[in-house]
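Trainee: got a predicted structure here, sequence first:
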Amino acid sequence: NTLVLRTDVSGDPSFRELLGRVRNWDLSAYAHQDLPFERLVEALNPTRSLAQYPFFRVWLAFQSESIPTVHLSGLQVTATTAELGVSRFDLSVSLWEQRDREGGEAGLEGLLEYSTDLFDRETAAGLVSRLVRLLRSVVSDPS
């Protein structure tokens, strides 16, 4: 189910402080995750536009389970994402954990989709580069 999450970044918080804010806000939002997003949109009845999704323009999806590999007699089947060539949002970032053969952590894999009306390929690649730099920095020094 889609949850609209917002974070207060005021006051120049450290990454740990910001992560705490996100955690607290998200946990309170998860208490209402059984409410379908479409029903929330219907109840709040925001001004609608075909040009944008109601309530948010950036989508972040994180899957903590890796994509399963299925073995069938003589076949190996792996699920994969389909590139539609169209982004439903201004920016869409999907991340999922990777596992090694023993089930241990093996990093993250990701996909960025973007509105070509707003971003060109070079700008999108720059956003990905900065996100990777941020994640590496946080891993090496969480404070």
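Mentor: Thanks, I have it. This structure is a prediction, so every number in the text was calculated from the model and none was measured. Residues are numbered from 1 along each chain as shown.
Trainee: okay, CA-based contacts and neighbour counts for the rest of this
Mentor: Noted.
Trainee: can you give me the neighbour number for the nearest residue to residue 46 once chain neighbours are set aside?
Mentor: In space, and not counting its chain neighbours, residue 46 is closest to residue 54: 6.9 Å by Cα to Cα, 6 or more residues apart in numbering. Residues lying near residue 54 (other Cα atoms under 10 Å) number 15.
Trainee: got another one to weigh against that:
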Amino acid sequence: SGADVQDRPFEQVVELVQPARSLSHSPLFQVMFAWQNNEQVDLTLPGLVLSSLAGGEHATAKFDLTLDLSEIDGRIVGALEYASALFDRTTAERFGRYLV
């Protein structure tokens, strides 16, 4: 029954279903949306020099598509990261235009 499946740990469901596994993508989800809605503050610690590791491009996409948005000075800004094995630059740019 449906209630029976809800009571099983995820590992046990995977063992029962035995899905085809691939290391080419995340087994739980392929698309991620993140809304970063926290204020940026300057962190100071006595005796230490701190710098931000903000943004930047990753050498490898973690998921098939990742949309990361935040609000800065009343504007929504963000980035779309994509797996180049699945999407080309033209397709990713078209996705971006759809969002705008």
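Mentor: Cool, the structure landed. Small disclaimer: the values here were computed from a predicted structure and weren't measured.
Trainee: and the TM-score between them?
Mentor: Scored against TM-score structural alignment, normalised by the length of structure 2, the superposed chains reach a TM-score of 0.67; 86 aligned residues with a Cα RMSD of 2.6 Å.
Trainee: residue ranges of the strands in structure 2, please?
Mentor: Along structure 2, the stretches classed as strands by DSSP state E are 31-36, 65-72, 75-82.
Trainee: will you turn those into CSV that also has distance to residue 98 of structure 2?
Mentor: CSV is the format used below for those (distance: least, Cα to Cα, whole Å):
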stretch, distance to residue 98 of structure 2
strand 31-36, 15
strand 65-72, 13
strand 75-82, 12
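Trainee: please identify the most buried of those strands.
Mentor: strand 65-72 (a mean of 16; mean count of other Cα atoms under 10 Å).
Trainee: how much does that strand stray from structure 1?
Mentor: After superposition onto structure 1, strand 65-72 of structure 2 sits on average 0.9 Å from its aligned residues (mean Cα distance after the TM-score superposition for structure 1).
Trainee: which bit of structure 1 covers that strand?
Mentor: Alignment note (TM-score structural alignment): strand 65-72 of structure 2 is matched to residues 91-98 of structure 1.
Trainee: do the same with stretch 81-94 of structure 2
Mentor: Across structure 1, the stretch matching stretch 81-94 of structure 2 (TM-score structural alignment) is residues 113-126.
Trainee: for that stretch, buried residues please.
Mentor: By neighbour count on 16 or more other Cα atoms under 10 Å, the buried set for stretch 113-126 of structure 1 is 113-115, 124.
Trainee: so what's the residue nearest the centre of structure 1 up against?
Mentor: Within structure 1, the residue whose C-alpha comes closest to the C-alpha centroid is residue 60; the distance, by Cα atoms, centre = their mean, is 2.0 Å. For residue 60 of structure 1, the contact set (Cα atoms under 8 Å, 6 or more residues apart in numbering) comprises 92-95.
Trainee: can you find the partner of it in structure 2?
Mentor: Match for residue 60 of structure 1 (TM-score structural alignment): residue 33.
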